[in-house]
Every structure is written in structure tokens, then in C-alpha cells.
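K.L.:
Prediction below, plus the sequence it came from.
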Amino acid sequence: MVFSLGRTLYNLAAGRVPAVDVRRPARPSGDVIWLHAPSAAAVVGLTSLARRIESEVQAKVLLTCPEDVALPPQQLRDSAPFDRHAEVRSFLQHWQPKLVIFSEGELRPALIAEARERCIPMLMVNARDPFLLRERDGWYPGLVRSCLTAQQRVFAIDAAGARAFRRAGAEEVVALGRLEEPSAALPHHEPERAALAALLATRPIWLAVGVPEAEEPAVIAAHRAALRLSHRLLLILVPQDFSRAEALVQQMEVAEGWTVAQRRLEQEPDPETTVYIPDSDSEYGLWYRLAPVCFMGGSLSGQGCARNPMEAAAMGSAIIYGPKPGIFGSVFGRLGAGQAARAVGDAADLGEALGDLLAPDRAARLAQAAWSLSSDGGEASERVFQDLRALIAGGA
């Protein structure tokens, strides 16, 4: 009775609005798994999960998230439907998802009701506190509880989140931790790593990844300052735009008097090399393994961090980042709270932080804390993925 009243009031609050005709991307063949991120912060863990689903489950992943969030160009995306039954039916009829994964705690009553009628399994991940979608205000008795009982399982980020969901009526709740990539450690070619490590011997190294043009002067200035403390220091500079390599070489060789080697020319970082410039974004796993200190490009004066900092964390690299984390704000927040990363406010701070972390013991403390955080997230993701596989197979 309570559920019926709450659902009736919720539906009435929507008014008699006709369904909106939305042009959606074509549905791919085969199974589709739908992941919904209500905020930019929720996107990080879900995109990591999406990559694993597509590689190991052989299903296509549809991701719905805020429109201003940048996703990899190959990622299938759409706008989440308004939470009215006509729009929800149209959306589900088009995509026919085999499984839906919600995040953070957002509840969409019309969508959940339609998915339950179609026997589509639903999971909630990275759950903090349950809340109804803010498309309309009002009092809907029993509606939150009914939405939660439709979830096969709720994976809360901590014990407090688990208690909040149990109090609200969720039946299957696990205090698991935050969803991260099962293993954020990127692949690499071990013989290449061993050869470069032998070539570089005991030289101190730092890495600047995904550096946009606007941040190039800051990285160069930081390296210039750090060279005064460690004259053998090598910078591995990975530009965001690889067509910038020639301009960077000219600038650093002429203005700074540095010797710059380029990977695209098959040049090696010999003892005289001051800066080494890779030629693609396919070898980050190699660079993270070589450099004990890493600056996350895009976070200082760019449009936001270009790479997931957990990639560096998984390799035990001490992380430096600026005030513009982009979609990785929650990740940097956890790294900062766990004393696993060093925040800087401007270009001058970058040079100071780099100089400080050239001391191996200081870099090691940050790196160890970062590695621990990345390992915890991997365990949570593994559990979610195993439940997901069981639901897809019809075994849970």
C-alpha cells in the first residue's frame, strides 16, 4: 500500500507530458551492459569497469553520464532518459540492456520499476547514501525502499554507506570500498624496461604525463630548478599533443641548452640526455615503471588531468598534481587524504614539490601510500566484476 501510494504520487508529479523523441546511437549487436554515472566523479570507476567488461565478457557497454564529461571516442554513450515511464520504456526498448549498474546512490523510480518488470538485473556500486533523482520534489512514502529492494546487490564505499542503505531498506548490502580499476597497472614490454633501466642506471628520473601546451613552460621551469639540485636528473616528458615534439625540442635545446632525445627517431636517453620525449600514449606502463616521481599533466593550468592518477599509483610512483583534477577530483581527494600525493597550486609550487621529492625517502612514503590505495580499489572492482559475470550468466 505504501509503495503503491509513493509510486502513484511520484508518477502524478511528472504530469501528463508526452514522450520526447530522442535520436539515439545505433544499438550494437550482442549483449549491452548499461552503466549510469550521475556525476563526473562517478565516471572514473565505471569507465575502468567498462573496459574490463568489453575485454572479458564480450559485451558492449553503454555509459550514460553528464554531457560535459569527456569520454574515450570509442565509448558508446547516450543521455539517460527523463524518469518518466514513456521515456524510460523508449530507452529500454532501444538499448535492451542485459544488466544495469547504477552508482553513488541515485535512484530513478520509473526506470527501476520498468527494469524490474522486464526482469533486468540491477546493481548499485560506489554507494554512499540513497537519494531519489532530483527531477521533481515531493513526498513519496515507501518509494526509496521499493527502489532499493529491486537492486540485486548494493556495494557501499564504506561501513557508513552500508548502514545508510540498510536503514533505507536495501536487503543485499556489502561494505566493499570504492570501485577502481581491477589492476590500474598498465602493460609494458619487460625487455624494453630492463634495457632502459640498465641504460639509465642510477640516474634520478621524473615523469610528466599528458602535458598540454599551456603547461609546458611550468614543466620546463620545474626541471630547470630541479637540475640545480640534481644535475643528472632526467625528465621524461609526454606531451598531450605529440605534434608538439619538434617545437619542444627546439625550445629546450636552444633556450635551455639541454640535450633532448626523441623516441620517434629511435634515439636513446644516454648519459648526456636531459629530456626524453616519447612518441605515443601506448607506453605509459613503461614510463610509470621507470620514474619514481610523476606529475599529472592537465591538472595545473590545463582543462583537467588527462590521465587517471591510479595508473601511476599502481606503479608506486609519487604523484604531483595541480588544482584542476578534471573528472579525477574524487580520486585525487582520496590520494590527498591518504597522504599519497602532493598538491601544488602553481608553476612555482611544481618546482618546489619536485625538488622536495627528489629525496628518495620522501618520494617512497607517497608512493607506498598511493600503492596501498590503488590495491584496495582493485579488490572492490574484482568483487563487483565477479557478481556482474554471475548475473549475466543468470547465476545470481
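P.N.:
Done, it's in.

K.L.:
Every contact and neighbour count from this point should use C-alpha atoms.
P.N.:
Fine.

K.L.:
what about the helices in this structure?
P.N.:
Taking DSSP state H, the helices of the chain run over residues 2-13, 40-56, 85-95, 109-117, 143-149, 159-168, 190-200, 216-229, 245-251, 284-290, 309-314, 329-337, 347-357, 360-392.

K.L.:
and of these, who's closest to Val20?
P.N.:
Taking Cα to Cα, helix 85-95 is the member of the helices of the chain nearest to Val20, at 6.7 Å.

K.L.:
Count the neighbours of Arg7 for me.
P.N.:
Number of residues near Arg7 (other Cα atoms under 10 Å) recorded here: 22.

K.L.:
try the one 10 residues further on
P.N.:
When neighbours are counted by other Cα under 10 Å, Val17 registers 9.

K.L.:
sorry, back to before: turn the helices of the chain into CSV, including distance to Val260.
P.N.:
Listed next are the helices of the chain as CSV, based on distance: least, Cα to Cα, whole Å:
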stretch, distance to Val260
helix 2-13, 64
helix 40-56, 34
helix 85-95, 51
helix 109-117, 56
helix 143-149, 58
helix 159-168, 51
helix 190-200, 15
helix 216-229, 12
helix 245-251, 6
helix 284-290, 16
helix 309-314, 24
helix 329-337, 31
helix 347-357, 20
helix 360-392, 25
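
K.L.:
and the comparison structure, right after this:
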Amino acid sequence: MSERWARALLGTYRWAGAAAYPLVGGYIAWRTSKGKEERSRRRERYGFPGAARPHGPLVWFHAASVGETLAVAPLVERIIGLGINVVLTTGTVTSAAVVRDRFSEGVIHQYVPLDLTPALNRFLTHWAPDLAIIAESEIWPMTILELGSRRIPQILVNGRMSDRSFESWKKRSYIAEALFENLSHVIAQSEIDGERFRTLGARPVTVSGNLKGDTEPLPVDDAALALIGGQIGKRPTWAAVSTHEGEEQVAVSVHRLLKQRHPDILTIIVPRHPKRADALEAEFAAMGLKVARRSRNDRILYDTDILLGDTIGEMGLYLRLTEIAFVGRSLTAEGGQNPLEPALLDTAVLAGRNVQNFRDAYQKLVDRGGARLVRDADMLAGAVNFLLTNPAKRREMIAAGRETVEAMRGALNLTLKALEPYVQPLIVKARLEQANGRRAR
């Protein structure tokens, strides 16, 4: 495939997207009916602004979901601290809730516009960002091309590229090069990620490490922790968190195996998508299990089998109720979820072997003894039982996990250093406008 052909294909994609724009209303309406869009803010997905643009330089941050939002939070706060305005876009209702809870009024939140030219033009014309910073693996062709055509610097931070994405892009290398040449800088999580971006034509590429290693421990409502912790008492616990379809059934299988040796075991299950909780509760009840749901503030009784964590923004609570956590999307699904959050909260980390999206973090944790990978339910049950019956080994694993996270810190400062050439002119611009404003008064 020639470079000219790749550009023609991207041009066709652009026009096809513009033609499809009037037809996406049904798709957004469907997402709204499923609770995946805020009904009152649907227009933001079409690029219509939900707020006025503040005066002065502005950086557009985009973080797809909760994990990416938490990862870039310290970076966003540093940029705001320099006197620069920030509009932060996310793509999910849950991440919007995290933004409301995590940030002060210094951040303007918007839902990310559709990757279609009319929506993007409307968004970019209103917000007129001086710089765009995109988190992790959000590669949207029209967004990249529109930013490039407006000569707005765009930087990928905490960049990662999964095995599957890399293989897919390699088959379309000319398209990748035509897109990635628009990126002003890629700041990658690991050497593997960095080399993949270079192979696909991105320049320059630097490696910072994982920003998630620089995040603070997840917050918790101390009153809720004291209340639920008191209800649990001295019962042994373990958690299966960020689970995807099929992994809750694995957790129940493990629970039944563990109950033979630990009759008063409490299993905490936190599905990645809380809207699945009704179906899960019905399934667990049909198995004869007694379920307490966090969303109903159900009391945990002596014979409660499962605490179903079906709330948003309380992972810090669930992880503080145990010292053993299986991190999902790793057995019946692929890619994995962030293991650094539980490790930072003094939790021994277990996961399946499909953790490609967090390969570097898991490799470091496993090498230091802070995490263990399992292949199936029986192996998971054996690992949980071992940790429950060997407190000294459990403490060793917890300590190794925390030490691993501490050793991974530093990505934030390296990212800020790489961003300096793009941010420094905005600092000067902000100070000049402030000075001019004072003189005008």
C-alpha cells in the first residue's frame, strides 16, 4: 500500500464519517437507553459545548474511562497549577462521575465528541485548545487529522499499545504512518510500547514509565469503612475486583471451594460494570448464596456469602476490606486491569494470565513477588487458600507489592519534562494575559 493510497483512504473515511453524521442519533439514543450516556448532556457528543471557554491558554486532555482519568489526574492538577485552563473529556458516565469527585472547579468536564468531522469541528472551534494531551491508547483517526490540520500540537501520554493493536496497525503500516506523523510527541509507558510506536512511524518517542505508579491511594469514606468493617469483623475475606463476564462465576466457584476450609469466608465481588448487578444477584441467589449489595446498604450478616460491590467510585473501600484481591479481565477476558491500585493499598495481587495491557506492571510485580498469575479457578482457589492460611507469606507479598509501586514512581516528573517545550509557551502566555488584565483594570 502506498502513502498516497493511505491518505486517500483516510480522506474517504473522513467523508464517510461526515455523511454518516446525521444517522448517529439512533446510536446515541440507544446508548442513552442503556445508561451509557447522560441524557441531559447528549449534545456534547456532537461537539456542542456545555460551558463557556475561559480566557487564556487552554489544554484539552482526553481520558477514555476511569483508569485513564485517574492516571492523568496528577498531570492535570500540575497543569492547572501553572495557571493554564483545562477541558477534560471522557467517554463514559462512570469516568464523568470520577471527574466530579476528583477535581475542583478548575477542570471543565465535557463528553468527548464523536470521531466525526462535524462534531470535531464544532468542538475544536469552540474550545480552540492550544495543546491536546491524549491518554494511553486512544487513537481516533479523525481527531488526530483534525488536530493536525489546525496545527494544534497533540501528545500521547502514558502511551501503550497492546499486542492485538500492534499487529493490526502493522498490517496497515502506511495508514499508521499517515496518522502518527501528526503526533507531536509520544510518551510511552514502557520500552516495548515505545518501540512499537516508533515502528509505526511516531516521532519523537520517549519512555516515562506508567503514570499509574504516581497516583495516590484510592480514597475511601472512613465512616463506610468503619461500618462495613465492623459488620465483617474477623471473618476471612478475599475480593474479585474489576471482573468481566464469566469471572464472577469463577469467583463463586472459588468461594465454594474455600468455604470447605474457611466456613465463615466472605467473598467480595466488584463487577467492572455495576449495571450487571441485578442479573448477578439473581444468579447467585439461585445457587443458594446469600448476597449483600452495597448499593442497597445491605447489612453483612454472619451467614452472608457475597458482598456485591455494585457502586461507582468505591474501589478504595472494597480493597481496604481485604488483603487478597483477584484483578479481573484476565481469565475469561483479555487485557487485564490496573494491578497497581490494589498493590498500593496493601493487597496481595492475583490475576489470570491475559494481562497484556498491563504487561510491564505485572512483570515487575511478579518478579518482585507482589503478584501471582493463575490459569484457572482451581489455581486461584489454591492461591487464595495459601494466602489465608499463611499470614507471614501474605505480608511478604503485600510488602513486595508496595515496594514495587514505590520503585515505579517517577513517571509524572519524566512526563512533565517531556511536555515542557509545549507547556512553557502557554505559561508565558497566561502570565502576559494576567498582566495585561491587571493593567486594564
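P.N.:
Yep, it's here. Since the model is a prediction, treat every value here as computed from it, not as a measurement.

K.L.:
Got a TM-score for the pair?
P.N.:
Once superposed, chain against chain, the TM-score is 0.65 (TM-score structural alignment, normalised by the length of structure 1); 359 aligned residues with a Cα RMSD of 5.2 Å.

K.L.:
Comparing the helices of structure 1, which stretch has the densest surroundings?
P.N.:
For the helices of structure 1, ranked by mean neighbour count under the definition mean count of other Cα atoms under 10 Å, the leader is helix 309-314 at a mean of 26.

K.L.:
what range in structure 2 does that helix sit on?
P.N.:
Counting by TM-score structural alignment, helix 309-314 of structure 1 lines up with residues 339-344 of structure 2.

K.L.:
contacts for the matching stretch?
P.N.:
For stretch 339-344 of structure 2, the surrounding residues in contact (Cα atoms under 8 Å, 6 or more residues apart in numbering) are 212-213, 217-218, 319, 325, 327, 348-349, 358, 361-362, 370, 398, 401-402, 405.

K.L.:
what's Pro239 of structure 1 in contact with, if anything?
P.N.:
Applying Cα under 8 Å, 6+ apart, the residues near Pro239 of structure 1 are Val209, Gly210, Val211, Pro212, Glu213, Ala245, Ile277.

K.L.:
Now the alignment partner in structure 2 of Tyr288 of structure 1: closest residue in space that isn't a chain neighbour?
P.N.:
With TM-score structural alignment as the criterion, Tyr288 of structure 1 lines up with Leu319 in structure 2. Among residues not flanking Leu319 of structure 2 along the chain, Pro342 sits closest, at 6.4 Å (Cα to Cα, 6 or more residues apart in numbering).

K.L.:
quick one: the one you found and Gly370 of structure 2, what's the gap?
P.N.:
Per Cα to Cα, to the nearest Å, Pro342 of structure 2 is found 10 Å from Gly370 of structure 2.

K.L.:
any shared contact partners between the two?
P.N.:
Ala348, Val349.

K.L.:
Can you tell me, leaving aside adjacent residues, what's nearest to Gly378 of structure 1?
P.N.:
Residue nearest to Gly378 of structure 1 in three dimensions, not counting chain neighbours: Pro182, with 4.0 Å by Cα to Cα, 6+ apart.

K.L.:
so the one you found touches Arg383, yeah?
P.N.:
No - using Cα atoms under 8 Å, Pro182 of structure 1 is not in contact with Arg383, being 9.2 Å away.

K.L.:
ok, Glu433 of structure 2 - how many residues close by?
P.N.:
Summarising burial for Glu433 of structure 2: neighbours were counted as other Cα under 10 Å, giving 15.

K.L.:
Then Ile320 of structure 1?
P.N.:
Residues near Ile320 of structure 1, counting by other Cα under 10 Å: 25.

K.L.:
Just list the residues touching it, thanks.
P.N.:
Counting by Cα under 8 Å, 6+ apart, Ile320 of structure 1 makes contact with Val293, Cys294, Phe295, Met296, Ala341, Arg342, Ala343, Val344, Leu350, Ala353, Leu354.

K.L.:
Mind checking which of those land in strands?
P.N.:
Those of those mapping onto strands are Val293, Cys294, Phe295, Met296, Ala341, Arg342, Ala343, per DSSP state E.

K.L.:
The residue most central in space within structure 2: what's its closest spatial neighbour, skipping adjacent residues?
P.N.:
Nearest to the centroid of the C-alpha atoms of structure 2, with distances taken as Cα atoms, centre = their mean, sits Gly67, at 1.7 Å. For Gly67 of structure 2, ignoring the flanking residues on the chain, the nearest one in space by Cα to Cα, 6+ apart is Asn338 at 7.5 Å.

K.L.:
For that neighbour, give its distance to Ala224 of structure 2.
P.N.:
Plainly put, Asn338 of structure 2 is 24 Å away from Ala224 of structure 2 if you go by Cα to Cα.

K.L.:
same deal with Trp5 of structure 2?
P.N.:
59 Å.

K.L.:
okay, now Ile427 of structure 2: neighbour count?
P.N.:
Summarising burial for Ile427 of structure 2: neighbours were counted as other Cα under 10 Å, giving 18.

K.L.:
Ok, Phe295 of structure 1 next?
P.N.:
29.

K.L.:
and it, what is it in contact with?
P.N.:
With contact set as Cα under 8 Å, 6+ apart, Phe295 of structure 1 has these partners: Trp206, Leu207, Ala208, Val209, Ile319, Ile320, Tyr321.

K.L.:
try 7 Å
P.N.:
For Phe295 of structure 1, the residues meeting the contact criterion (Cα atoms under 7 Å, 6 or more residues apart in numbering) are Leu207, Ala208, Val209, Ile319, Ile320, Tyr321.

K.L.:
which one of the residues you listed has the most neighbours?
P.N.:
For the contacts of Phe295 of structure 1, the largest number of neighbours (other Cα under 10 Å) sits with Ile319, at 28 neighbours.

K.L.:
Please name the residues that touch that one.
P.N.:
Shown in contact with Ile319 of structure 1 (Cα under 7 Å, 6+ apart): Val293, Cys294, Phe295, Ala341, Arg342.

K.L.:
From Arg7 of structure 1, how far off is the aligned partner of Phe358 of structure 2 in structure 1?
P.N.:
For Phe358 of structure 2, the aligned position in structure 1 is Val331, judged by TM-score structural alignment. Between Val331 of structure 1 and Arg7 of structure 1 the computed distance is 36 Å (Cα to Cα).

K.L.:
do the same with Leu229 of structure 1
P.N.:
67 Å.

K.L.:
Check Pro72 of structure 1 too.
P.N.:
The spacing between Pro72 of structure 1 and Arg7 of structure 1, counted by Cα to Cα, is 37 Å.
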